[in-house]
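Participant: The following block contains a protein sequence and its predicted model.
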Amino acid sequence: MQKLMGQLAVQRWDDHRLYHHSRINQSLHLISALSFIFSYVMLFINPVIASLVAWLVSMTTRQAGHFFFEPRGYDYVNNMTDAHKEDIKVGYNIHRKIVLMSIWAAIPFIAYIYPTALVWAVSDRYHDLVSITAFWWLYLGAAGMLFRMLQLAVQDHPLSALAWGVKILTDPFHDVKLYYKSPFFLLKGEMIDPMTHVQSK
């Protein structure tokens, strides 16, 4: 357990210091985190709403922060090129995210054009287009996490894979703790986190 928590701490620290310099990105992660927590609760009440909020609000704000607002040039805080950071990223780098989001975007089109291809994995109560899409988005989220964990277990170590899985599931709570002040800094005109706490380490 101690090794797992140590690995989790390292992954969380690297994720923050390498990929969350933009205050807009941090603020969007806060919105994403709060939406994910709502989805966690709704998963036991209404899985369709949980999935729609998770993917349409949480994932879109989270990924928009990375795609459009996070600086992609040389990282002077960590003395790394963007390409190097992408190579060492434990989770989904930009290339993997594009693949994942492309599958996500394709699901509603498949559900609309050829619903029988997807309806077999959905309860009889949920055979409308929105519900089919929502359930398959839930499956995609689970499959994406398990697939990457399997990759990490083979390429790196099972402990690294387990730590990353725990990190993904607990990121919403951790992101609230990290970024709850980010909107206030953004309103003050600070677009980039100076990361003095990173440089001092």
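Facilitator: Arrived safely. Numbers count the residues shown, from 1 in each chain.
Participant: going forward, measure contacts between C-alpha atoms and count neighbours the same way
Facilitator: Noted.
Participant: Please compute how far stretch 46-65 lies from its chain's middle.
Facilitator: On the basis of CA atoms, centre = their mean, to the nearest Å, stretch 46-65 sits 10 Å off its chain's mean C-alpha point.
Participant: which residue sits farthest out from the middle of the protein?
Facilitator: Of all residues in the chain, Asp124 sits farthest from the chain's C-alpha centroid, using CA atoms, centre = their mean; the distance is 30.3 Å.
Participant: also this one, for the comparison:
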Amino acid sequence: MNEFMKLLREQRWDDHRFYHQCRINQSLHLLSALSFLVAYALLFVDPAAAGLLGWGVSMVSRQAGHFFFEPRGYDRVNDVSFQYKEDVKVGYNLRRKVVLMGIWVAVPVLLAVSPSLFGLIEPAGETGLLVSGYWHDVGIFWLALGVGGLLFRTVHLFFLQGVMAGLCWMSKILTDPVHDVMLYWKSPFYLLRGQRLDPMEHVAAHEPEAEDVSLT
């Protein structure tokens, strides 16, 4: 268990210092985390609504921060190139995310063209608790895509880095909403003060063992 928690801390630390240097990205991750927490609660009420919120708000805001705002040049904070970070990323790097987001976009298009998905499913009726019909099916498919993407990369990591690394990554992803709220709740205030990039002084101080990274 000690080794598991140590590796989990390392994965969180690397994720923060490598991929969350922009205050806009951090703020979008805060929005994503809060909406993910609501989606978690919705799983017990209406899974389709959870899928719609999880992908329509949480994932869109989360990935927008990475695609459009996070710096892609040489990382002087960590003294590594952007390509190095892409190559060593434990989870989905930008190339893999393009594929995942492409599938996400394709789901509602396919269901709009064929509500039965060419005879593979029975289209939902109008009896959903929060959402029904077309959007119920979209939400369920998006939820399945999220679960499938999580399990696929976890098993993939079993072969690449070992079972513990895969399980740590899965645990990190599932608990990221709580951790991101703790980590980035101040980010919008720094952004409003005109600070676009986190100075990352805690990274320069070499504190990888810190479970809760303190924002500067």
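Facilitator: Great, that's in hand. Since we're looking at a predicted model, the values are computed, not measured.
Participant: Need the TM-score from the superposition.
Facilitator: The TM-score (TM-score structural alignment, normalised by the length of structure 1) is 0.96; 201 aligned residues with a CA RMSD of 1.5 Å.
Participant: Checking the residue farthest from the centre of structure 1 next. Helix, strand or coil?
Facilitator: The three-state label given to Asp124 of structure 1 by DSSP: H, G, I helix; E, B strand; the rest coil is coil.
Participant: quick one: contacts for it?
Facilitator: Under the criterion of CA atoms under 8 Å, 6 or more residues apart in numbering, Asp124 of structure 1 has no neighbours.
Participant: Equivalent analysis for Tyr126 of structure 1, please.
Facilitator: Tyr126 of structure 1 touches Ile132, counting by CA under 8 Å, 6+ apart.
Participant: Onto which residues of structure 1 does the longest helix seen in structure 2 map?
Facilitator: With secondary structure taken from DSSP state H, structure 2 has its longest helix at helix 133-160. Helix 133-160 of structure 2 corresponds to residues 128-155 of structure 1 when matched by TM-score structural alignment.
Participant: circling back to that earlier point, run the chain-centre distance for the longest helix of structure 2.
Facilitator: Distance, centroid of helix 133-160 of structure 2 to centroid of chain: 12 Å (CA atoms, centre = their mean).
Participant: superposed on structure 1, where does the very next helix or strand once past it end up, distance-wise?
Facilitator: Using DSSP states H and E, the helix or strand that follows helix 133-160 of structure 2 in sequence is helix 163-184. Compared with structure 1 after fitting, helix 163-184 of structure 2 deviates on average by 0.2 Å (mean CA distance after the TM-score superposition for structure 1).
Participant: Helix 163-184 of structure 2 to helix 133-160, inter-axis angle?
Facilitator: Relative orientation of helix 163-184 of structure 2 versus helix 133-160 (axes from the mean of the first three to the mean of the last three CA atoms, to 10 degrees): 120 degrees.
Participant: Onto which residues of structure 1 does the next helix or strand after helix 163-184 of structure 2 map?
Facilitator: Using DSSP H and E, the next helix or strand after helix 163-184 of structure 2 towards the C-terminus is helix 187-192. Helix 187-192 of structure 2 corresponds to residues 182-187 in structure 1, going by TM-score structural alignment.
Participant: quick one: buried residues of that stretch?
Facilitator: Ser182, Pro183, Phe185, Leu186 (16 or more other CA atoms under 10 Å).
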